[in-house]
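Asker: What follows is a protein structure lacking sequence information:
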């Protein structure tokens, strides 16, 4: 029986682009080939790490086409389709389907804060725009909208919505949160987490997926951590997680997006910079990032 698409390790790469926002497709494919060499269960294209909100519709479509060509159905591609307007998100969903995406990831992007009814109707409309499975992207740190458990229950009843990408719980009670969500969502609804430094703990607690920033650059190491956690090997998880600790500290201090751009530059994978107004990290941090890389690759 095939593994559900919203389960296991999902690696989220950068989307290299020039200063005008034109996607560097060769650079993107270089990052994707690195991911394909590892044991990942999906690729999260155009997520927050993939700077989807900084790219035009046409450039998003070019990125999807380049990814589908490179990946060639070896692993599923989950495409981020967040947009301010519902009709724009529907069009992005349809673009992704036409270009060969396997699944969709939708965040409730907004300027005016959304009510729960507005969020539900937005997701209902976008989920109905294609037949592709859709994962709810609960990312309150960027969208300033946090899904209540009753809203997740309601959304999970829609036929194409099959999973949720959750932030780390503030009380770190993964087991409690997972149990509450399982009690109100259908069998087979996948509950995964982002927030790399807590994801292994979420898998040990019974979470279904790790939506990982770091796996976009270090997929083999992230895959080893995922395997240990899904097999309940707490001692091995603790050992492997120590190698990631320098990155976790950098992510918390400077934001994972800035750090992975700097790390990708140091590794020679791309010379692309974050989209303005986001600025590259100070060169003063280069030794710390090099040390974090050495901890994983040593």
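Answerer: Sure, I can see it. All of these numbers come straight from a predicted model, not from anything done at the bench.
Asker: Could you use CA atoms for every contact and neighbour count after this?
Answerer: Will do.
Asker: which other helices and strands contact the longest strand seen in the chain?
Answerer: Longest strand in the chain by number of residues, with DSSP state E as the criterion: strand 161-166. The helices and strands touching strand 161-166, judged by 3 or more C-alpha pairs under 8 Å, 6 or more residues apart in numbering; DSSP states H and E, are strand 134-137, helix 149-156, strand 190-193.
Asker: now those as JSON lines including mean neighbour count and distance to residue 120?
Answerer: Shown next, in JSON lines, are the helices and strands packed on strand 161-166 (neighbours: other C-alpha atoms under 10 Å; distance: least, C-alpha to C-alpha, whole Å):
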{"stretch": "strand 134-137", "mean neighbour count": "27", "distance to residue 120": "11"}
{"stretch": "helix 149-156", "mean neighbour count": "17", "distance to residue 120": "7"}
{"stretch": "strand 190-193", "mean neighbour count": "26", "distance to residue 120": "18"}
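Asker: related to what we said a few turns ago, show residues contacting the longest strand of the chain.
Answerer: Residues outside strand 161-166 that contact it (C-alpha atoms under 8 Å, 6 or more residues apart in numbering): 6, 127, 133-139, 155-156, 188-194, 211.
Asker: ok so, going back, now the helices and strands packed on strand 161-166 as TSV including distance to residue 217?
Answerer: TSV is the format used below for these (distance: least, C-alpha to C-alpha, whole Å):
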stretch	distance to residue 217
strand 134-137	21
helix 149-156	31
strand 190-193	18
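Asker: try this one side by side with the last:
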């Protein structure tokens, strides 16, 4: 499994009791596959993996795989508080047919680098599923260092890194630091949509993109411009999305994507409690942005 190009991360519609709405999820995943994204990032943070039981995660994965039908690889979140539970989630995903697992060091007690190494290595070894490291310090309160990633990149089955893109002027140095510790073929991907385009131009392998979970063709136009060596066009397209990026930063991409899916009539799901849906002025701002932007 080589993670490159555009990986689109949809929300996971579910009822208030946490039961996944498979019909709504299928409606969200089908346009991603039809558009030709390079992978679907199911059950990421925007997909609220941490709020779903093992059973519901499997139902979501089965629905997405059924829609994909092998057209598009499915990268699925397998993060859990306990190592044995993360192993079981990886085994579930492998048995179902997922291409790779996205593994964040989820924890209540802050973890050391040695603890994260042992956790991830065990999941890769016992889960039997290619693993993408998920560096998401905003939620896990743990940051992967180049030295730790270098150690983990030597473990069989650990194949990629998903990490927040830095401020635009630091993209080149940031990627060089990672390149210096991982072997050839190890995929370096970025998240944080508003900074990702400069990282792609600087040579990142993949864009793990929340916006593309609803608007895959917009993301693909940017990725293809980068692939064609047309950085100016990629930057122009990215600049047109500034109103959306501002909303992501103000309210979180998760809340904005839930509001967008509702406003567009794609599904009526709300984020899992205690996260509250956007209402009032924030929701109106999302509606105004959707009307102004070309997100076809």
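Answerer: Sure thing, it's come through. Just so it is clear, the model here is predicted, and its values are computed rather than measured.
Asker: Let me see the TM-score of these two.
Answerer: Here the TM-score for the pair of chains, by TM-score structural alignment, normalised by the length of the second structure, is 0.97; 295 aligned residues with a C-alpha RMSD of 1.3 Å.
Asker: Figure out which of the helices and strands packed on strand 161-166 of the first structure is closest to residue 219 of the first structure.
Answerer: strand 190-193 (16.6 Å; C-alpha to C-alpha).
Asker: The closest one vs the second structure, average offset?
Answerer: Aligned to the second structure and superposed, strand 190-193 of the first structure gives a mean residue distance of 0.5 Å (mean C-alpha distance after the TM-score superposition for the first structure).
Asker: coming back round to it: to residue 36 of the first structure, which of the helices and strands packed on strand 161-166 of the first structure lies closest?
Answerer: It's strand 190-193; of those, that one is closest to residue 36 of the first structure (C-alpha to C-alpha) at 21.0 Å.
Asker: Tell me the residues of the second structure aligned with the closest one.
Answerer: Aligning strand 190-193 of the first structure against the second structure (TM-score structural alignment) gives residues 187-190.
Asker: repeat for stretch 236-256 of the first structure
Answerer: So stretch 236-256 of the first structure sits over residues 233-253 in the second structure, by TM-score structural alignment.
Asker: end to end, how far does the matching stretch reach?
Answerer: Length of stretch 233-253 of the second structure, first residue to last, C-alpha to C-alpha, to the nearest Å: 24 Å.
Asker: Which residues does the very next helix or strand once past the longest strand of the first structure contact?
Answerer: Using DSSP states H and E, the next helix or strand after strand 161-166 of the first structure towards the C-terminus is helix 174-184. For helix 174-184 of the first structure, contacts defined as C-alpha under 8 Å, 6+ apart pick out 149, 153, 168, 169, 189, 191, 201, 202, 205, 206, 207.
Asker: try it again with 7 Å
Answerer: 149, 153, 202, 205, 206, 207 (C-alpha atoms under 7 Å, 6 or more residues apart in numbering).
Asker: Redo those residues as CSV? Include distance to residue 164 of the first structure.
Answerer: Output for the contacts of helix 174-184 of the first structure, formatted as CSV (distance: C-alpha to C-alpha, whole Å):
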residue, distance to residue 164 of the first structure
149, 11
153, 11
202, 13
205, 16
206, 14
207, 11
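Asker: hey, which helix is longest across the first structure?
Answerer: Longest among the helix segments of the first structure by residue count, using DSSP state H, is helix 234-254.
Asker: buried set for that one?
Answerer: 237, 240, 241, 243, 244, 246, 247, 248, 250, 251 (16 or more other C-alpha atoms under 10 Å).
Asker: mean distance, it to its aligned residues in the second structure?
Answerer: Relative to the second structure, helix 234-254 of the first structure is 1.0 Å off (mean C-alpha distance after the TM-score superposition for the first structure).
Asker: Off-centre distance for the helix or strand following that helix?
Answerer: Remark: after helix 234-254 of the first structure, the chain's next helix or strand is helix 256-266, criterion DSSP H and E. Mean-position distance between helix 256-266 of the first structure and its chain equals 16 Å (C-alpha atoms, centre = their mean, to the nearest Å).
Asker: what inclination does helix 256-266 of the first structure have with respect to helix 234-254?
Answerer: 100 degrees (axes from the mean of the first three to the mean of the last three C-alpha atoms, to 10 degrees).
Asker: If I take the following helix or strand past helix 256-266 of the first structure and helix 234-254, what angle do their directions form?
Answerer: Next along the chain after helix 256-266 of the first structure, taking DSSP H and E as the criterion, comes helix 286-297. Using the same axes, to 10 degrees, the inter-axis angle of helix 286-297 of the first structure relative to helix 234-254 is 160 degrees.
Asker: what helices or strands is helix 286-297 of the first structure leaning on?
Answerer: helix 234-254 (3 or more C-alpha pairs under 7 Å, 6 or more residues apart in numbering; DSSP states H and E).
Asker: Report the angle between the longest strand of the first structure and helix 174-184.
Answerer: 160 degrees.
Asker: which residue numbers in the second structure go with strand 161-166 of the first structure?
Answerer: Using TM-score structural alignment, strand 161-166 of the first structure pairs with 158-163 in the second structure.
Asker: aligned partner of residue 278 of the first structure in the second structure?
Answerer: Per TM-score structural alignment, residue 278 of the first structure is aligned with residue 275.
Asker: same thing with residue 73 of the first structure?
Answerer: Per TM-score structural alignment, residue 73 of the first structure is aligned with residue 70.
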